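Asks: fold the following.
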Amino acid sequence: MGNQVEKITHLSYEEVPTADPNGLDTDDGPRIGVSYIFSNDDDDDLDNPNAKGEGDPEEEEGQQYEKCNELEYAVFYRGECVYDRRAGDVRIYSPENLLNKCKAGDLVEFVAKSQYPHWAVYVGDFQVVHLHQAEIKNDFLTDASQGRRGRIVNDVYKFKTLNPEAVVQNAMEQVGTKDRDLSWRNSECFAAWCRFGRREFKVGGEIRIGKQPYMFRIQLSEKKSHTLEFQSLEDLIMEKRRNDQIGKSAVLLELASHLNPEEEGTCCMSRPKPHAPPPPN
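Replies: Down below sits the predicted model:
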């Protein structure tokens, strides 16, 4: 869109900056994540015909969601777990069946193969409020899903939750907000802000200076993981969503050069117990 800052092409893992100014990993610490200036990633799925429910229904059903290609994540802020997602923890439903599970104030995530996850706030009466195409909209859940399967994701973030009435009010008050008036870079940041009310989900909600307080752990296998550091939660969310869009197989390929036996001790660590702080660098 003409009034938005042009998107930045994201770097591969081999190009991600390290703590060393010369670009070399010299210790066992995590790598530093890339800061994003602006990206409206939820618009990228508009070019995918499966997002609109076009084509052969049986073929689309097979492309909708690949559980085996979904990554597991844990996010820590100064040692405290603030996000934890394990593949298969939450059941996936068709949009019609999801309606029977939702209560006002719930967060809903729509997922499909090779697409960014799309988040929405269920506000009752079969409707959701969500950020889509640079505007906060109030749509029927089945329309907002664009044929994708969905799940309720109230518990992946570990922040204190607002009461359902406040969540719905936060969402409804923003309907119609668009373009430069938006305070969120994607649908997940907007929906999470509605439920938790935390400034960390807003654009510029945290100052990006000094030490990176967020640790983003990507679980690659039962005993291997890769960790990145970020200065802000919104930057971390952008990277998480990028990984979800490309899928586990592509992430493993990006990290292949960091997973060989010679470098295994540098970036592959055992997964901590749920909600436990990461081991020291």
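Asks: every contact and neighbour count from this point should use C-alpha atoms.
Replies: OK.
Asks: look up how far Thr177 lies from Trp193.
Replies: Counting by C-alpha to C-alpha, to the nearest Å, the separation of Trp193 from Thr177 is 15 Å.
Asks: next: Val121.
Replies: Separation of Val121 from Thr177 (C-alpha to C-alpha): 15 Å.
Asks: wait, Arg151 touches Leu98, no?
Replies: Yes: look at Arg151 against Leu98 with C-alpha atoms under 8 Å: they come within range, at 7.0 Å.
Asks: which residues in the stretch 51-200 of the chain form helices?
Replies: 57-63, 95-99, 141-145, 164-173, 187-196 (DSSP state H, counting those that start in this stretch).
Asks: and the nearest residue to Ser94 once chain neighbours are set aside, how many neighbours does it have?
Replies: Counting by C-alpha to C-alpha, 6 or more residues apart in numbering, Ser94 lies nearest to Arg149, which is 4.7 Å off, once chain neighbours are set aside. The tally of other residues near Arg149 (other C-alpha atoms under 10 Å) stands at 21.
Asks: just Pro57 next, same as before
Replies: For Pro57, the neighbour count with other C-alpha under 10 Å is 12.
Asks: I'd like the structure of this one too, to check against the first:
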Amino acid sequence: MTSKEVRRHNEAVYTDLEVGDLLEFKRGMYSHWALFIGNSEVIHLSGEDDDGLGEVDRTHIFTISGVTFDKAIVRRDNFWDVAGDDMVYKNNSNDSKWKSLPPSQIVERALSKIGRVGYNLIFSNCEHFVKWCRYNMERSDQVESYATGLAVGGAIAAVVGVVAWLGSGSKDQTKERKSEH
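Replies: Now for the predicted structure:
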């Protein structure tokens, strides 16, 4: 998509926003999340110039409680600055299964955390933060879907390994039977 098309898309999303809406900023393999508080402002858990990951040594990207992630902070920023060149989506998709708090309470919760420092990719990321504000639940569908994918992939690999092992055993038994005759 061209930058004009992205801008047009984001403007359409922006005009439909209400205070307390969750925003998902698509950034390739992951999404950044923020909470719309009105007047072109969002509150989100972010690093100085990014989503909380900062200039992290890639070897620490999956650290469970690495000190390198502590530079992220809950902050208030301009919607357009956070959006940059990324596609933005209003994403209150969990409203169908969880009860949303009233907009004024959502914003109050978010504002109460301004300046809080800390980030954890698995347990306390930007998505956990905004869902806590809106639903009083720290959840991350991204983390859960990656974890499920890893678990399913591991289970499939284990089954394939067992089937291959059993298959090799039956071949050995077939060879033994043929050599006996």
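Asks: circling back to that earlier point, neighbour count winner among Val121 and Thr177 of the first structure?
Replies: Taking neighbours as other C-alpha under 10 Å, Val121 of the first structure and Thr177 compare with Val121 leading, 33 against 15.
Asks: just to revisit the earlier point, closest one to Val75 of the first structure among the helices of the stretch 51-200 of the first structure?
Replies: helix 187-196 (14.9 Å; C-alpha to C-alpha).
Asks: that closest one maps to which residues in the second structure?
Replies: On the second structure, the counterpart of helix 187-196 of the first structure by TM-score structural alignment is residues 126-135.
Asks: also stretch 142-151 of the first structure?
Replies: Using TM-score structural alignment, stretch 142-151 of the first structure lines up with residues 80-89 of the second structure.
Asks: now the matching stretch, how far from the centre of its chain.
Replies: 16 Å (C-alpha atoms, centre = their mean, to the nearest Å).
Asks: which ones are touching Asp86 of the second structure?
Replies: Contacts of Asp86 of the second structure were listed using C-alpha atoms under 8 Å, 6 or more residues apart in numbering, and they are 6, 25-27.
Asks: so where's the longest helix in the second structure?
Replies: helix 141-180 (DSSP state H).
Asks: now the angle between helix 126-135 and that helix, please.
Replies: If you take axes from the mean of the first three to the mean of the last three C-alpha atoms, to 10 degrees, helix 141-180 of the second structure sits at 120 degrees to helix 126-135.
Asks: buried residues, helix 141-180 of the second structure. List them.
Replies: Val143 (16 or more other C-alpha atoms under 10 Å).
Asks: which strands and helices lie in contact with it?
Replies: On a contact count with 3 or more C-alpha pairs under 8 Å, 6 or more residues apart in numbering; DSSP states H and E, helix 141-180 of the second structure meets no helix or strand.
Asks: how far does it sit from its chain's centre?
Replies: 31 Å.
Asks: that older thread, touching, the residue nearest to Ser94 of the first structure and Pro95? I think so.
Replies: Yes: contact criterion C-alpha under 8 Å: Arg149 of the first structure and Pro95 qualify, at 5.9 Å.
Asks: after superposition, how close is the match of helix 187-196 of the first structure to the first structure?
Replies: Stretch 126-135 of the second structure, aligned to the first structure and superposed, deviates on average by 0.4 Å (mean C-alpha distance after the TM-score superposition for the first structure).
Asks: what comes into contact with that stretch?
Replies: Contacts for stretch 126-135 of the second structure (C-alpha under 8 Å, 6+ apart): 20-22, 32-35, 44-46, 51-52, 98-101, 103, 106-107, 109-110, 137-140.
Asks: swap in 7 Å and give it another go.
Replies: With contact meaning C-alpha atoms under 7 Å, 6 or more residues apart in numbering, stretch 126-135 of the second structure is reached by 20, 22, 32-35, 44-45, 98-101, 106, 109-110, 137-140.
Asks: enumerate every residue touching Asn163 of the first structure.
Replies: Contacts of Asn163 of the first structure (C-alpha under 7 Å, 6+ apart): none.
Asks: how much space between the equivalent of it over in the second structure and Gly28 of the second structure?
Replies: Here Asn163 of the first structure is matched to Pro102 in the second structure, going by TM-score structural alignment. As defined by C-alpha to C-alpha, Pro102 of the second structure lies at a distance of 32 Å from Gly28 of the second structure.
Asks: and for Ser93 of the second structure?
Replies: 20 Å.
Asks: also Tyr135 of the second structure?
Replies: 26 Å.
Asks: between those two, which has more neighbouring residues?
Replies: Legend: neighbour count by other C-alpha under 10 Å for Tyr135 of the second structure and Gly28, higher for Tyr135 (17 against 7).
Asks: how many residues are close by Ser145 of the first structure?
Replies: Ser145 of the first structure sits with 25 neighbouring residues when counted by other C-alpha under 10 Å.
Asks: so it touches Glu109, yeah?
Replies: No: judged on C-alpha atoms under 7 Å, Ser145 of the first structure makes no contact with Glu109 at a distance of 8.8 Å.
Asks: just the terminal-to-terminal distance for stretch 58-75 of the first structure.
Replies: 36 Å.
Asks: then stretch 214-226 of the first structure?
Replies: Per C-alpha to C-alpha, the first residue of stretch 214-226 of the first structure is 14 Å away from its last.
Asks: what does it correspond to over in the second structure?
Replies: Stretch 214-226 of the first structure maps onto no residues of the second structure, going by TM-score structural alignment.
Asks: how near is Phe216 of the first structure to Asn243 of the first structure?
Replies: In terms of C-alpha to C-alpha, Phe216 of the first structure sits 12 Å off from Asn243 of the first structure.
Asks: hmm, I typed the wrong one, I wanted Tyr214 of the first structure.
Replies: 17 Å.
Asks: now list the buried members of the contacts of Asp86 of the second structure.
Replies: Buried, going by 16+ other C-alpha under 10 Å: 6, 25-26, out of the contacts of Asp86 of the second structure.
Asks: quick one: contacts for Thr85 of the first structure?
Replies: Not quite, residue 85 of the first structure is Arg, not Thr. When contacts are counted by C-alpha under 7 Å, 6+ apart, Arg85 of the first structure touches 72-74, 156.
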